[in-house]
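**Q** Dropping a prediction and its sequence here:
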Amino acid sequence: MIILIAESKTMLRDEAPVTEEEYITHRPYFEAEAESYMHSYSHLEVQEVSSMLKCSHSLAVKAIELAREFPLKSSGLRASEAFTGVVFDSFDYTSLSKESRSYADAHIMIASSLYGLLYLTDIIKPYRLDYNVTMPDEEKNMAALWKQKNTIRLVKLLKERGDTEIINLMPSAASKCFDWKVIKNFCKVRVPDFRTPSETGRFQLPHAGLLKRMRGHLLRELVEKRGQTIFNTL
């Protein structure tokens, strides 16, 4: 089983020292592509980044700073620590047992607008990007740019690991980073349909914040019970 989740926009900026051996051992699979994107990013003007990310001037300045610091690999964070959004907070990786953390490390992958696909143990640099962002000199947004590469990578992993199931806990924007028609030829894809009861008794889609918490809680349950509850929760 492979469980797919999305990156979060919020990330820690307080990086930890990284040895050369750690960097080599936990280097993201698409590190070279990420380097290339950040190199282009680092040469943009503040107004260009502000327009590209649809963010404030101050956030654009910080985004460029991160891009310019990206080549410095003597510091970084594991993906499990770097992302701080609601899903990751609700999942609460650090409070898992050692055995559950090992299971999570092997079975969870993060769809990243910069790195393509990440394991929780991959060491990454903080960045600011999004799936629907179109970089200068590119005709496609980041989700479209990653679609083929992520699909090939995922299918290869399915074959290598002998996995026959993917649990998709991603929002629609992140899901566009994959070609599901191709992937479904190699495994069963399950997508939880999260609902909450309304005052009328009918079930409705939860608001964005609650939906993220529900994804995080289900992710934790899947990890703690080694995926055995999935048929009861979907």
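**A** In hand now; what should we look at?

**Q** hey, let's count contacts and neighbours off CA atoms from now on
**A** OK.

**Q** Check which residues of stretch 222-234 are buried.
**A** Neighbour-count burial for stretch 222-234 flags 222-224, 227 (criterion: 16 or more other CA atoms under 10 Å).

**Q** right, I mislabeled it, should have said stretch 186-193
**A** 186-187, 189.

**Q** Equivalent analysis for stretch 194-212, please.
**A** 194, 211-212.

**Q** Spell out, range by range, the helices that occur in this protein.
**A** With DSSP state H, the ranges of helices along the chain come out as 20-25, 31-42, 46-53, 57-69, 79-82, 86-91, 98-107, 142-161, 172-175, 180-183, 208-224, 230-233.

**Q** Now the ones you listed in JSON lines, please, with extra columns for distance to Leu118.
**A** Converted to JSON lines, those look like this (distance: least, CA to CA, whole Å):
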{"stretch": "helix 20-25", "distance to Leu118": "13"}
{"stretch": "helix 31-42", "distance to Leu118": "10"}
{"stretch": "helix 46-53", "distance to Leu118": "22"}
{"stretch": "helix 57-69", "distance to Leu118": "19"}
{"stretch": "helix 79-82", "distance to Leu118": "7"}
{"stretch": "helix 86-91", "distance to Leu118": "14"}
{"stretch": "helix 98-107", "distance to Leu118": "10"}
{"stretch": "helix 142-161", "distance to Leu118": "10"}
{"stretch": "helix 172-175", "distance to Leu118": "13"}
{"stretch": "helix 180-183", "distance to Leu118": "18"}
{"stretch": "helix 208-224", "distance to Leu118": "16"}
{"stretch": "helix 230-233", "distance to Leu118": "23"}
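
**Q** The structure to be compared is supplied as follows:
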Amino acid sequence: MLMLVSPAKTLDYETPLPFDEFTQPELLDQSQLLMDELVDLTPKDVATLMKLSDKLSMLNVNRFQHWATPFTPDNARPAMYAFKGDVYTGLDAYSLKKADVNFAQKHLRMLSGLYGLLKPLDLMQPYRLEMGTKFSNQRGANLYEFWGDRITQKINEEAAAKDVVLNLASNEYFKAVKTKQLKGRVITPVFKDEKNGQYKIISFYAKKARGLMAAFVIKNRIKDVQDIRKFDVSGYKFSPEQSNEKEWVFMRSEQNA
């Protein structure tokens, strides 16, 4: 089983790392091609392209201009510890033991607009480039056209023997995966919370739940996808009635939230 999660816009390059091991992104040559074009953007370009404030636009222009290979522990950080958003609050990477991290390195991947596909310990330099950004580049009008089937090919290389792809990513990022080309079966967990007597997807809770499920799989060394139905963290329960072959629904009542 191979789990896919989205990256985060918020980054952390300050917290001391629990381990000093790292790996290199496998699609870094593609990242370099993108960066060769991104580095020419002005703060105004970035503000328009990403709908950012002047301050954030300048920050990201500086990131583009200072981005350089080779990646080392001195100028980059393992992806799992660099991302800091709702998904990563749920994942809680700093609570993972060494054996957990080793398992995650084999079974968890982060989709990325700049890096394509990252392993937890892959070094990355700070950036902001969401997959849905309409950045015109040498291969097309957006990042989906830039990546083409490269991300899908990489997933197939790594998931072929793992049979199942557990999609814990957002629609924006999973759209970069060409599902018809995937060798493995895709299962997408859906998290619904009760609000005023109605069960619905609430973005903040759903993002955190994706991270919680990734941590659940890692800490319990789950390899049989059927065992995912046992997920009961933070009050969520599998709902057979709401689920189908492709979407597994987990529901949480207000009293359990």
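**A** Structure received. Just so you know, these numbers come straight off a predicted model, no measurement behind them.

**Q** what TM-score do we get after superposing?
**A** The TM-score (TM-score structural alignment, normalised by the length of the first structure) is 0.87; 222 aligned residues with a CA RMSD of 2.1 Å.

**Q** wait, which of the buried residues of stretch 222-234 of the first structure is closest to Glu15 of the first structure?
**A** Val223 (26.4 Å; CA to CA).

**Q** After alignment, which residue of the second structure pairs with the closest one?
**A** The alignment partner of Val223 of the first structure in the second structure, by TM-score structural alignment, is Ile218.

**Q** so how far is Phe191 of the second structure from that match?
**A** Counting by CA to CA, to the nearest Å, the gap between Ile218 of the second structure and Phe191 of the second structure amounts to 19 Å.

**Q** Next one: Leu114 of the first structure from Glu48 of the first structure, what distance?
**A** As for Leu114 of the first structure, its distance to Glu48 of the first structure is 18 Å (criterion: CA to CA).

**Q** Between those two, tell me which one has more neighbours.
**A** Leu114 (24 against 15; other CA atoms under 10 Å).

**Q** can you tell me which residues contact the match of Val223 of the first structure?
**A** If a contact means CA atoms under 8 Å, 6 or more residues apart in numbering, then Ile218 of the second structure has 100-101, 103-104, 107 as its contacts.

**Q** quick one: it and Asn102 of the second structure, what's the gap?
**A** For Ile218 of the second structure, the distance to Asn102 of the second structure - CA to CA - is 9 Å.

**Q** Can you report how many residues lie near the aligned partner of Pro28 of the first structure in the second structure?
**A** Under the alignment (TM-score structural alignment), Pro28 of the first structure pairs with Pro25 in the second structure. Neighbour count of Pro25 of the second structure, defined by other CA under 10 Å: 21.

**Q** so how far is Leu108 of the second structure from the residue lying closest to Pro25 of the second structure once chain neighbours are set aside?
**A** Excluding the flanking residues, the one nearest Pro25 of the second structure by CA to CA, 6 or more residues apart in numbering is Asp122, at 5.2 Å. Note on Asp122 of the second structure: its distance to Leu108 of the second structure, by CA to CA, is 11 Å.

**Q** what do you get for Arg77 of the second structure?
**A** Arg77 of the second structure is 17 Å from Leu108 of the second structure, where distance means CA to CA.

**Q** and what of Ala141 of the second structure?
**A** For Ala141 of the second structure relative to Leu108 of the second structure (CA to CA), the value is 29 Å.

**Q** Same drill for these two, tell me which one is more crowded.
**A** Of the pair Ala141 of the second structure and Leu108, Leu108 is the one with more neighbours under other CA under 10 Å, namely 23 against 13.

**Q** what's near enough to touch that one?
**A** With CA under 8 Å, 6+ apart, Leu108 of the second structure has these contacts: 2-5, 119-120, 214.

**Q** redo that, cut-off 7 Å
**A** 2-4, 119-120 (CA atoms under 7 Å, 6 or more residues apart in numbering).
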